[in-house]
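Enquirer: Pasting the sequence and the predicted coordinates here, then a few questions.
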Amino acid sequence: MEFLFSSMFLYEYSIDTIIDACEKAGYDGIEFWVETPHFWIKRVSLKHKNSSLVEMIKDSRIKAIHSPVLDLNPVSVNDGVCDLTLRETLYSINLARKVGVNIVTVHAGRRSAVREPVWSDYASLNNYLRIASKYSRIKNVKLCLENSEPRINYLCKSAEEVKEFMEKYELYFTFDVNHAIKGNYFSRSFLELIDRMENIHVSGYDAKGRHISAIGFEDIKRVLEELSDMGFNKKITVELDDLAYGRMDLKRKIEMLARELDYLRKIFI
């Protein structure tokens, strides 16, 4: 089992500082969001073998990759956005292969209109996952579909939808406990996907739905305890949003990460 944290909690810092924070907080590694600004803004083509940024994250504490999602959408009504999202996902898979990481997490996306998804949205998702999954197998990387935020226009909120696409495209699963619990989408069907579950995103949520400490959320704790009892032993990722806490310096962020790690170790070890 490996305990990770999301690099976006330290979004304002350089890659080497994030790696140093991982060591100071006692984590096994980092789930690296490709959108982490120090990388996202300065990245260069992987065709350049001497890319300093790529070399910096190679053989480091980075144990998982999260494909770009913040302003992208694989099922956008805008074909250009769909195409760019696919290209960035393929880039992420290739990046994972280059730096020795074996899992990449992707999102299913959302209907552009804030309404229930329709057939055209699912057609776009099928196209996206068909191409991305094939490429991931070529690169020997596990493509993990994450269950979505519980919003009306989001695809793959339920365990049933996640399972459908996982089976169709031979995908793996990143289980976001926050997403499942706060939207009342949680069911034991999520736990039944444990054999394909490669990563668990752990956080609580505030009144605005932002990712905060999981400590004190008894419903989330019960799910984690059950997963522990079932023998889950892959990756567990702490996913925090510092916007929910206001201004924090690096020392305070490391202290928060260490506290979350201690909490999770008591459940899983």
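Expert: Great, that's in hand.
Enquirer: okay, CA-based contacts and neighbour counts for the rest of this
Expert: Will do.
Enquirer: Next up, the contacts around E23.
Expert: Contact analysis of E23 by C-alpha atoms under 8 Å, 6 or more residues apart in numbering lists nothing.
Enquirer: alright, now check it against this:
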Amino acid sequence: MIKIGCSTLFFWEYPIEEIADIFQDLGLRCMEFFPENPDFWKKRDSLDYVNSLKDVLSKFCLTVHAPYIELNPSSINPYIQKASIMETLWAIELANLYGAKYLTIHPGKRPTSRAPTEDEYIKFYEYLDISLKYAEEKNIILCLENPRKKVNNICYSVEEMKSVLEKFNSKNLKMTLDFAHARENSSNFVDELHEQIKNVHISGVIDNKDHYPLRYSMVDFSEPLKKLVHEYGYKNCINLELNDLNYNKELSNQPFKKRLNRKRWPTLESKTFLKARDEKISEVIKEIEYLEELIGK
């Protein structure tokens, strides 16, 4: 059976306990837990609160996503790089506490729209050295996520991701494949690195923007996804990573992106203004059904 999950960030405005209840009601087997969910983030220094969630989160095949907002492990600003390292070490402890085997981390980048220099790579490798040492102590596998194809991003290409994984050659460093980030290059990632892929993010791409509903994606991920599951035997979590800002007013109180082709977007069946929570549940149900159909049970 396919192990489908969802990112907690899609339900960012709700407490983690309520998100867990929603996921259980939806029959989700997996959860990608983002500690940067606002409710958790505000209480992260309360050991009683953090520990209280162990039973709640133990009901899922859990993966954790290390903090990344405002951070950059390749920053040549020593304060930003140190903060990135410390937050990843904290996330490793959190994953260990909650019984998660895999922790998604982001590669570094150059903060300007220019190709990374040797300095950025030195900082990135330093970040990985420190993080991997602690991950090995805690028996956590770090999964490096492929970013969008941008000139300043590290590891957006199959070749560079493969090079970094081979450079460190560690059983504690693998990969999170984000299909939407990979776009049309998904098949190459699957063919070249299927043995290294231990976690999956998936969402749709519309007008070259990601984290839209998968069922309306302008990029077809069916073949590489089926190949990963059926030919290469991927058995870990496939996590929906949706952004509620990409929906219409009824769901997120935000208008469509201007570049979105409205003709491709169906109106919600209900004419009434439902609560955002109920609409998000309805949306995830549709995505689960589509993903199951896409892969084949």
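Expert: Yep, it's here. Predicted model only: the values in this text are computed from it and were never measured.
Enquirer: buried sites along the strand or helix carrying E223 of the second structure?
Expert: Per DSSP states H and E: E223 of the second structure is located in helix 222-226. Buried residues in helix 222-226 of the second structure, counting neighbours by 16 or more other C-alpha atoms under 10 Å, are found at 224-226.
Enquirer: Make a markdown table from those and add distance to V200 of the second structure to it.
Expert: A markdown table is the format used below for those (distance: C-alpha to C-alpha, whole Å):
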| residue | distance to V200 of the second structure |
| --- | --- |
| P224 | 12 |
| L225 | 10 |
| K226 | 13 |
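Enquirer: Go through those and say which is closest to H201 of the second structure.
Expert: Proximity of the buried residues of helix 222-226 of the second structure to H201 of the second structure was ranked by C-alpha to C-alpha; the top entry is L225 with 11.0 Å.
Enquirer: residues in contact with the closest one?
Expert: Listed by C-alpha under 8 Å, 6+ apart, the contact set of L225 of the second structure reads I295.
Enquirer: How much space separates it from A100 of the second structure?
Expert: If you measure L225 of the second structure against A100 of the second structure using C-alpha to C-alpha, to the nearest Å, the figure is 24 Å.
Enquirer: And the helices in the second structure, which stretches?
Expert: Ranges of helices in the second structure, per DSSP state H, are 16-26, 38-43, 47-52, 54-57, 78-97, 118-138, 158-168, 179-182, 186-193, 222-226, 249-252, 276-295.
Enquirer: Compare the ones you listed and give me the one nearest K3 of the second structure.
Expert: Nearest of the helices of the second structure to K3 of the second structure, taken as C-alpha to C-alpha: helix 276-295 at 9.7 Å.
Enquirer: That closest one relative to helix 16-26, how many degrees between them?
Expert: Interaxial angle, helix 276-295 of the second structure versus helix 16-26 (axes from the mean of the first three to the mean of the last three C-alpha atoms, to 10 degrees): 50 degrees.
Enquirer: Show me what helix 276-295 of the second structure is packed against.
Expert: Judged by 3 or more C-alpha pairs under 8 Å, 6 or more residues apart in numbering; DSSP states H and E, helix 276-295 of the second structure is in contact with helix 16-26, helix 222-226, helix 249-252.
Enquirer: Can you give the distance from the longest one to the centre of its chain?
Expert: Helix 16-26 of the second structure sits 18 Å away from the centroid of its parent chain (C-alpha atoms, centre = their mean, to the nearest Å).
Enquirer: ditto for the last one
Expert: Distance of helix 249-252 of the second structure from the chain centroid (C-alpha atoms, centre = their mean) equals 23 Å.
Enquirer: which helices and strands sit right next to it?
Expert: Packing contacts for helix 249-252 of the second structure, counted by 3+ C-alpha pairs under 8 Å, 6+ apart, involve helix 276-295.
Enquirer: how about stretch 195-207 of the second structure: buried residues?
Expert: Taking 16+ other C-alpha under 10 Å as the neighbour-count basis, stretch 195-207 of the second structure is seen to contain the buried residues 196-206.
Enquirer: Redo these as JSON lines? Include distance to L165 of the second structure.
Expert: As requested, those are exported to JSON lines (distance: C-alpha to C-alpha, whole Å):
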{"residue": "Q196", "distance to L165 of the second structure": "8"}
{"residue": "I197", "distance to L165 of the second structure": "11"}
{"residue": "K198", "distance to L165 of the second structure": "13"}
{"residue": "N199", "distance to L165 of the second structure": "15"}
{"residue": "V200", "distance to L165 of the second structure": "17"}
{"residue": "H201", "distance to L165 of the second structure": "19"}
{"residue": "I202", "distance to L165 of the second structure": "22"}
{"residue": "S203", "distance to L165 of the second structure": "25"}
{"residue": "G204", "distance to L165 of the second structure": "27"}
{"residue": "V205", "distance to L165 of the second structure": "27"}
{"residue": "I206", "distance to L165 of the second structure": "30"}
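Enquirer: Now the two most distant members of those residues.
Expert: Using C-alpha to C-alpha, those span at most 27.7 Å, a distance reached by Q196 and I206.
Enquirer: which residues sit in contact with the aligned partner of E260 of the first structure in the second structure?
Expert: Taking TM-score structural alignment, the alignment pairs E260 of the first structure with E287 from the second structure. For E287 of the second structure, the contact set (C-alpha under 8 Å, 6+ apart) comprises 213-215, 240.
Enquirer: Swap in 10 Å and give it another go.
Expert: Taking C-alpha atoms under 10 Å, 6 or more residues apart in numbering as the contact definition, E287 of the second structure lies against 6, 203, 213-216, 240, 242, 281, 293.
Enquirer: Neighbours of the aligned partner of L245 of the second structure in the first structure, how many?
Expert: Using TM-score structural alignment to pair residues, one finds that L245 of the second structure aligns to L243 in the first structure. Neighbour count of L243 of the first structure, defined by other C-alpha atoms under 10 Å: 12.
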